[in-house]
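Peer 1: For reference, the sequence and a predicted model appear below.
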Amino acid sequence: MIISHKYKYIFLKTTKTAGTSIEISLSRFCGSDDIITPLTSVDERIRQELGVMPQNYENYTRYLDPWEYRLEDINRLITERKIPKINTTFYNHMSASRVKRGIGSKIWYSYYKFCFVRNPWDKAISRYYWNMKKQGKIETLDESLQRNNPNDNFEIYTMKNRLAVDYVGKYETLMEDLEKISKKLNIPFDGWMPNAKGNVRNDKRHYSEVLNQEQREFIRKKCQQEISLFGYEF
């Protein structure tokens, strides 16, 4: 995840949508005050070679706005005469509601917020092979679907079941959408993207050749909001 004060945007990182590659690429243009969350050690080495490190993500402190005060905050303000504040540590795949709470309403509403989504059936297969190869989980596809929520991205970019971002790009048109975002924000994006987490999946079959009818309908049911919202079809 990136919160860029330099370009005034918030990139909410969803799962299995090339989010790590996007984050590494955009990190190159961040300023010293921007918030960049850490990656896994392998992916972090790619970014370190570019001279970029995670920064400002731990113990981010801000004072609460008056309308955010809770009873304990009011009591503290009265008894200790201290303006209430909170500390937040930002991390990858953080939900929109938690990011908003941590960064504050002023920044949240004034910055351009974006994320990426992916065809839910394709994403489920990608996750299955990722877990098998990188995490060493020996399980069937059915077990993977039951253990991993196929709709896990929804709360990252929504609040109270409503879109909480200004733009949702698609994995299927990633470069085109990222270029649109960069142009709008005046980010000097040059089209470079690392192949982070790539070359994991040996089985290159289309998801329609892997999923049986029951598995298809399971994903359709779990991800019906996302499917309807972005017009995905099997």
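Peer 2: Arrived safely. Numbering: from 1, shown residues only.
Peer 1: Only C-alpha atoms from now on, for both contacts and neighbour counts.
Peer 2: Fine.
Peer 1: now R201, nearest residue through space, not along the chain?
Peer 2: On the basis of CA to CA, 6 or more residues apart in numbering, the spatially nearest residue to R201 that is not a chain neighbour turns out to be Y129, at 5.8 Å.
Peer 1: my read: the one you found touches N199, true?
Peer 2: No: counting by CA atoms under 8 Å, Y129 stays clear of N199, with 10.7 Å between them.
Peer 1: I'd like the next helix or strand past the biggest strand by length in the chain.
Peer 2: Among all segments of the chain classified by DSSP state E, the strand with the greatest residue count is strand 112-117. Towards the C-terminus, the helix or strand next in line after strand 112-117, according to DSSP states H and E, is helix 120-134.
Peer 1: Also compute the angle for that following helix relative to strand 112-117, please.
Peer 2: Interaxial angle, helix 120-134 versus strand 112-117 (axes from the mean of the first three to the mean of the last three CA atoms, to 10 degrees): 80 degrees.
Peer 1: here's the one I want to compare it with:
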Amino acid sequence: MLYRLSYRPAQSLTFWCLWNFSIYNETRLTVISHKYKCIFVEVPKTGSTSVRAILGKPWKPHLDLWQIKNHMENYWTHVGGRTNRALEVFYLALPKQHRRSAGRKQFETYFKFGFVRNPWDRIVSLYERKEVGQLRDKMTFEQFVDWIQYSSATCIHSAPHRYQLDWFVDHNGNVLADFIGKFERLEQDWDFVAKKLGITQALPHWRANPRERPYCEYYDARTREVIANKFRIDIERFGYEFGK
């Protein structure tokens, strides 16, 4: 399904363009760990920074699992050092069918996981994030919700208004992930992943943004319903409720 931008809150075009660039021109990364034989899908604002601190150096700008699968079937996915740069050139010279077969086997055998978050809570976290210079000082929360509602899901920086489930499915809607945990029980779900991968490290608490008030207090009846309709797929699939 395609979506088109049909509305923009009454803000200057310059501001919207600069904000759209600054908030998503930062590190949004995909981790393919050959050490732990896993693929971590980073859905923004779901505790991803803490997980990356353990798994190591990221591979590519943030991709969903379907995109990762396609990349692994075509490109060298080891990073760092002259050896890997040389091997990347050699790998691209191999027959396409060979690369597809090797990449597909690797993708299928690696443990694929990520985390999701209550959509109402996640939208507040996006609004309050410090990386964009206190967005709340530049627009109201109601304006931000309207931008989330009407922005195009086909734009290059679609992370804020995209279903979280989209990060984990193929073009036919089939789930490619082996495990989808929840931000609300991050430590518990990370323990499950860690045991699966043979990792003994506890999850560090990086870049936490404590709030002065609960996310429920940001919403009125209208904005609550806007997010409920916008992210209905996530809410129903992952069993989320407002205020819980």
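Peer 2: Looks like it arrived, so ask away. What you see is a predicted model, and the numbers here were worked out from it, not measured in a lab.
Peer 1: before we move on, back to that, what's the burial count for the residue nearest to R201 of the first structure?
Peer 2: As a burial measure, the neighbour count of Y129 of the first structure was computed by other CA atoms under 10 Å and equals 19.
Peer 1: Tell me which residue is most central in the second structure.
Peer 2: For the second structure, the residue sitting closest to the mean C-alpha position, by CA atoms, centre = their mean, is V43 at 1.7 Å.
Peer 1: ok, now how distant is the residue of the first structure most remote from its centre from Y232 of the first structure?
Peer 2: Counting by CA atoms, centre = their mean, the extreme residue of the first structure relative to its mean C-alpha position is T79, 39.6 Å from that point. With distances taken as CA to CA, to the nearest Å, T79 of the first structure is found 55 Å from Y232 of the first structure.
Peer 1: so how far is stretch 131-151 of the second structure from its chain's centroid?
Peer 2: Distance of stretch 131-151 of the second structure from the chain centroid (CA atoms, centre = their mean, to the nearest Å) equals 19 Å.
Peer 1: about what we covered before: so what corresponds to the residue nearest to R201 of the first structure in the second structure?
Peer 2: For Y129 of the first structure, the aligned position in the second structure is E128, judged by TM-score structural alignment.
Peer 1: Now do that match against G181 of the second structure, distance only.
Peer 2: On the measure of CA to CA, E128 of the second structure and G181 of the second structure end up 23 Å apart.
Peer 1: just to revisit the earlier point, residues making contact with the longest strand of the first structure?
Peer 2: For strand 112-117 of the first structure, contacts defined as CA atoms under 8 Å, 6 or more residues apart in numbering pick out 8-14, 17, 19, 153, 157, 164-171, 174.
Peer 1: What remains of those residues if I keep only buried residues?
Peer 2: Buried residues within the contacts of strand 112-117 of the first structure, counting neighbours by 16 or more other CA atoms under 10 Å: 9-14, 17, 19, 153, 157, 164-165, 168-171, 174.
Peer 1: Out of those residues, list just those in strands.
Peer 2: Per DSSP E, strands hold the following members of these: Y9, I10, F11, V168, G169, K170.
Peer 1: ok, the alignment partner in the second structure of T17 of the first structure - contacts?
Peer 2: Structural alignment (TM-score structural alignment) places T17 of the first structure against T46 in the second structure. Contact analysis of T46 of the second structure by CA under 8 Å, 6+ apart lists F115, V116, R117, R122, K182, F183.
Peer 1: And the fifth one? What does it align with in the first structure?
Peer 2: This means K182 of the second structure. When the first structure is aligned by TM-score structural alignment, K182 of the second structure is paired with K170.
Peer 1: Let me know the closest of the contacts of T46 of the second structure to M72 of the second structure.
Peer 2: F115 (21.3 Å; CA to CA).
Peer 1: So that closest one versus K45 of the second structure, what's the distance?
Peer 2: Shown here: F115 of the second structure relative to K45 of the second structure, a distance of 9 Å by CA to CA.
Peer 1: again with N20 of the second structure
Peer 2: As for N20 of the second structure, its distance to K45 of the second structure is 16 Å (criterion: CA to CA).
Peer 1: more neighbours, the two?
Peer 2: When N20 of the second structure is set against K45 and neighbours are counted by other CA under 10 Å, the residue ahead is K45, at 19 against 15.
Peer 1: Look up how far D146 of the second structure lies from that one.
Peer 2: From K45 of the second structure over to D146 of the second structure the distance is 19 Å, taken as CA to CA.
Peer 1: Ok, N118 of the second structure next?
Peer 2: Here the distance between N118 of the second structure and D146 of the second structure works out to 18 Å (CA to CA).
Peer 1: Out of the two, name the residue with the larger neighbour count.
Peer 2: Between N118 of the second structure and D146, N118 has the larger neighbour count (other CA under 10 Å), namely 22 against 16.
Peer 1: ok, that one - contacts?
Peer 2: Contacts of N118 of the second structure (CA under 8 Å, 6+ apart): F183, E184, I235, Y240, E241.
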